[in-house]
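Asker: I'll drop the sequence and a predicted model, then ask my questions.
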Amino acid sequence: MEKGFKKFLFLISFLSIIAFTLVACDNSEKTDGDKKADVPESKAAMDNYSVGDTFKAKEEFTIPMLYSDHPNYPYKKDWLLFEEIKKRTNVNLDMTIVPMSDYGQKRSLLISSGDAPYIIPKTYPGEEVPFVSSGTILPISDYVDFMPNYKEKVEKWEIEPFLEGLRQDDGKYYVLPGLHEDVWPDYSLAIRTDILDELGLEMPTTWDELETVLEKMKEAYPDVTPFSDRWEFKSTLGFAATSFGTTAGWGLGSALNYDKDKDEFVFGPATEGYKEMVSYFRELVEKGLLDKESMTQDDDQAQKKFVNGESFVLGTNSQTIVDYRKDMNDILGEDNFAIKKIVVPGGPAGQVMGGSKLENGIMLSSKVKDDPNFEAILQFVDWLWYSDEGQEFAKWGVEGVTYTKDENGKRTLTDDVNYVGLNPDGTKALNADFGFSGGNFAYGGTTDLLHSMFSEEEIEFQNAMAETKEVVLPDPPIRYDEMELEQSTLLSTPLKDFVDTATYEFILGDRDIAKWDDYVNELKNMGMQDYVDLANEVYKSQD
């Protein structure tokens, strides 16, 4: 019996060792950060760094960084931004300066050659994909446990559904995106509200109501084409498509739409929703309500028509509507017009809006993991780009120098500082003269921080969108491997090019909407079904 008991103990011990080994192996393969990862101890890293801590390296060190140089606020080595970063964090940034116009190409060359600096900002989700297979950029999701502010915001703001789209076929993601507390809609239509008042019309809330408004405008002003758009109509197609249950224009993406009921992907531009959308805009053109030149004119032409009173509706965002108003003040006189940003109209799919809580962010060169201060670099990135303190600093600057804050937390630029018209009398620019609110550092954050630099008008628009719209969550990811991605790209590129052309042809009347089935057959002949089948095969294999 004693021998049997010893055998039993030996068996238990052996099974325990196996279980421990399996658990250890499982932990080592986690893709969302693990402090047991092979990260060298850093003399500069803070001990017990956590949410709410101001990062300051225990010893001074330097981080190489790529910098996209904007022509409106060109890089200055002596900006207060860099002086304060050094003072607060004990970090020097060694910048590789690249003109904004050449940034994408130069970034690709540097990464491909293995010469990229450690920090690579101004990277939009999706732009990292070409570099994943080469191993030249860091699978940052392996190391997010070293970034407490980032992790806290992902959890608190329910970011994970949006991050899923960043994961590659290995389950990891390779770009740290900017994070917003809420979905942030920006693009919509500007409308002449003085014309609405003159004609006794209400602000439209649906696309059908907008058509009625345009008809009334045309009746009152027969020589005016009331809606003349900019951005080659792609912005309007982008935000309109969501309310028709599809994607288009700037939001076309892969052209694949997820059918939740069938748990599969379909080719969006071949659906009834897409047909209904192009039919709607075709009808506006037929009635003389939508300017045919909207698809071809440059932005200056479209804006000129609007500010001169030759059209009454034009695509806009939070910045361009300020430009329209300024030009109209000069041309029409301040008291002779009124314009407002429309809450994006609802459509057959309801009062919905697309969008994301992510925006451009940073990649890290894979070389950074071999730096003796790797942990400190992760802490620095976490503080500057993801902590409340770092985000406010990058956006507003130094309290008491570039801005003040009252007892209610309201931020105000100091008397001599201006930015986006917040303080028109200021003679110094927050970005050009101090380096703050620039595209390499200042993005993401709480809704309060985002709204802090909005006009009251824009805040009203944001609140109205939040109160009246249901957010359409992103589609599930399709994690292609390298060969599958290449095959998918070869199939999708001609399809999407054809869709862009055919969409304009339908809207302009050059392609008969009654021959929709012929259009779908053309897509099939170009490999649409092969593209969809590949996507669904990869998607189903992920289960």
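Answerer: Cool, the structure landed.
Asker: From here on, just use CA atoms for contacts and neighbour counts.
Answerer: Fine.
Asker: Can you show me the strands along the stretch 151-300 of the chain?
Answerer: Secondary structure of the stretch 151-300 of the chain by DSSP state E, counting those that start in this stretch: the strands cover 176-179, 188-192, 256-259, 264-267.
Asker: other SSEs contacting the third one?
Answerer: Contact analysis of strand 256-259 by 3 or more C-alpha pairs under 8 Å, 6 or more residues apart in numbering; DSSP states H and E lists strand 264-267 as its packing neighbours.
Asker: Please point out which parts of the strand it packs on sit buried.
Answerer: For strand 264-267, a neighbour-count test (16 or more other C-alpha atoms under 10 Å) marks 264, 265, 266, 267 as buried.
Asker: From the residues you listed, pick the one nearest residue 223.
Answerer: residue 267 (39.9 Å; C-alpha to C-alpha).
Asker: Now do the same contact list for the closest one.
Answerer: Residue 267 is in contact with 255, 256, 257, 528, 532, counting by C-alpha atoms under 8 Å, 6 or more residues apart in numbering.
Asker: Can you add distance to residue 146 and give those back as TSV?
Answerer: Formatted as TSV, those follow (distance: C-alpha to C-alpha, whole Å):
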residue	distance to residue 146
255	36
256	35
257	35
528	43
532	39
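Asker: putting a second one here so we can go through both:
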Amino acid sequence: MFKKKLVPLTLAFVLMMTTLLACSSGGSDGTTSPSPSTTPGGSTTPAGKEEPLKLSIYYPDNATLPFKEDWLLIQEIEKRYNVDFSFEIIPLADYPTKVSLALNTGTNAPDVILNQMTVGENASLALNGALAPISDYAEWTPNWNARVEEFGLKEEVAKLNLKDGKRYSLPSLFDKPFYDGGLIMRQDLLKKHGLAAPKTFDDLYTALKTFKQENPDSYPLTILAGARVLYRMTMPSFGVSVGKNGASGTNTLSWDYEKKEYFPGAISDQYKQYMTYMAKLYKEGLIDPEMAEPIDGDKWAQKLATGKSFASYAYYDQIGGVEASATEPGFDLQMYPPLEGPDGAHHQPKSSTGSGILFPTKTSKRADFERIVRTIDEIFFSEEGATLAALGVEGQTYTMDGSTIKYPDDIVNAKEGIYKAMQLKYGLGADPLQLVWVNEREMTKYDENYRQINKVVAGMDQAIQSIPPSPLFDDMTAEEASSLQTPLFDTFQIWADAFLTGKKDLNADWDQYVKEMKNLQIEKFNQLYNDNMAK
């Protein structure tokens, strides 16, 4: 009996295995498929047979670095990590609004949002259920976790938790903040006019005034991308940081680094003093009136290259391109450390954590959410992924000579410099796509001059202050703060433009402005922030 039952079972088993092998066969040539392997999502499928992970992504497009879907970085990511990205390219100026609308509606949100932080309205939206609390899935982000440990950022990361104790973003990570942009001037013209390198804002005024006298049709100080760049790089020396790129993300509040509390910066004496300085530059024709609107990179470079402007606030990697376009003999641009103002010499605040990745709640409802998170973690935070985003493909965009990084001649000799050439041609070092920043590695993309400038800035007292901490709002308080923030910012922007251009007088009309901001409850807005700071 036993043997009679065994034979049919054995035959059945053989037939089953034969069928399985036939199904997995590569065809009549006798080849077989690879053995099964575990995918990032935990499922077991034949290696090489898994469908690409399809992801829709919001990407903020910067006029100085136009997005290209055929960038080497994008192609390599899709190939190496078996993903199929569908990018929605959104102008940088419109990006926060687009993100807000998507998260408010929920259904129109992409799978992944790049280059965002959970402050201001995003914090409110997170607490109201628009974002997935990524800290709940820590076991799915092993590479990000390892980077936090490596860079010693546990305390910094903890500050990103919201009122519910959860974190809703995978922020970019920096081992050290570095001075990547600031005041850029024609060093050759400083020497020509017998002027020393400026150290204070009074020195800057003198240099701009001198250039204007020699070139009456010029606007000595121009700005790359618009007023927001100028404001965020210079306001801190006056003890305030407000506006579209204000350090706190509130647009109208500033952080007191000594008292460790918020104050209504938009109506402060510090802001009034700052705008008085800028309005003087505008009135005397020392500042580019076109800065009210974003100035694209080509137009900006042309202004400096042709002598229409003498100085700018911009980024060091832009210098090479301008110098290559210049026709004057001896043309020499240089970047300088932060200038000293009434509050000291400070640049825009930076953190060891920055804008990063958000996952809308809709994404967390996908059956493959674990695969999504693990794949994103590997793409942006693994050693391979981080190196790819920073340097590209070994043998193509760089080589290693022992421990020394070498770049090919076409990149080294690019008129715009190594850093910018790698960005423009390959997408390498594009902020939304590079989320791990290692200072020593980044310095290899710059010249010795830049490395020395960074050493000087590192030796200055709090030249680069930290990003102000975020309050621990619950969802109701976050919603209340958000409802106050929008009208305050709208009014602030109108008055800021009027004060700068002289449409409103900073002395005669200041009280009216303050009254309007108080009527919009800026003091209550400020109190909400201070009352909800971590104790």
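Answerer: Yep, it's here. Every value quoted in this text rests on a predicted model; they were computed, and no experiment measured them.
Asker: follow-up on the earlier one: which one of the buried residues of strand 264-267 of the first structure is nearest residue 232 of the first structure?
Answerer: residue 267 (22.7 Å).
Asker: Quick one: map residue 81 of the first structure onto the second structure.
Answerer: Mapped onto the second structure by TM-score structural alignment, residue 81 of the first structure lines up with residue 76.
Asker: gap between that match and residue 5 of the second structure?
Answerer: Distance, residue 76 of the second structure to residue 5 of the second structure, using C-alpha to C-alpha, to the nearest Å: 56 Å.
Asker: out of the two, which sits in the busier spot?
Answerer: More neighbours surround residue 76 than the other of residue 76 of the second structure and residue 5, with 17 against 9 (other C-alpha atoms under 10 Å).
Asker: same for the helix or strand that contains that one, what does it pack against?
Answerer: Element membership of residue 76 of the second structure, judged by DSSP states H and E, is helix 72-80. Judged by 3+ C-alpha pairs under 8 Å, 6+ apart, the packing partners of helix 72-80 of the second structure are strand 83-91, helix 383-391.
Asker: got the buried residues for the first one?
Answerer: By neighbour count, and taking 16+ other C-alpha under 10 Å as the criterion, the buried residues in strand 83-91 of the second structure are 83, 84, 85, 87, 89, 90.
Asker: And those residues, which is closest to residue 125 of the second structure?
Answerer: Lowest distance from residue 125 of the second structure to these (C-alpha to C-alpha) belongs to residue 90, with 20.2 Å.
Asker: For the closest one, which non-adjacent residue is spatially closest?
Answerer: residue 60 (5.1 Å; C-alpha to C-alpha, 6 or more residues apart in numbering).
Asker: looking at this, that neighbour is in a strand?
Answerer: Yes - under DSSP: H, G, I helix; E, B strand; the rest coil, residue 60 of the second structure falls within a strand.
Asker: Just give me the match in the second structure for residue 403 of the first structure.
Answerer: So residue 403 of the first structure corresponds to residue 398, using TM-score structural alignment.
Asker: my guess is its match contacts residue 405, does it?
Answerer: Yes - using C-alpha atoms under 8 Å, residue 398 of the second structure is in contact with residue 405, at 6.7 Å.
Asker: Kindly list the longest helix within the second structure.
Answerer: Secondary structure of the second structure per DSSP state H: the longest helix is helix 475-501.
Asker: Tell me the counterpart residues of that one in the first structure, please.
Answerer: Counting by TM-score structural alignment, helix 475-501 of the second structure corresponds to residues 482-508.
Asker: For that stretch, which residues meet the burial criterion?
Answerer: Per 16+ other C-alpha under 10 Å, stretch 482-508 of the first structure contains these buried residues: 485, 488, 491-492, 495-496, 499-500, 502-508.
Asker: Stretch 305-323 of the second structure too?
Answerer: 305, 307-323.
Asker: In helices, which of the residues you listed fall?
Answerer: Short answer: those in helices (DSSP H) are 305, 319, 320, 321, 322, 323.
Asker: Now do the contacts for the fourth one.
Answerer: Applying C-alpha under 8 Å, 6+ apart, we find residue 321 of the second structure in contact with 301, 415, 416, 417.
Asker: now swap in the first one and tell me
Answerer: When contacts are counted by C-alpha under 8 Å, 6+ apart, residue 305 of the second structure is found next to 322, 323, 325, 326, 327.
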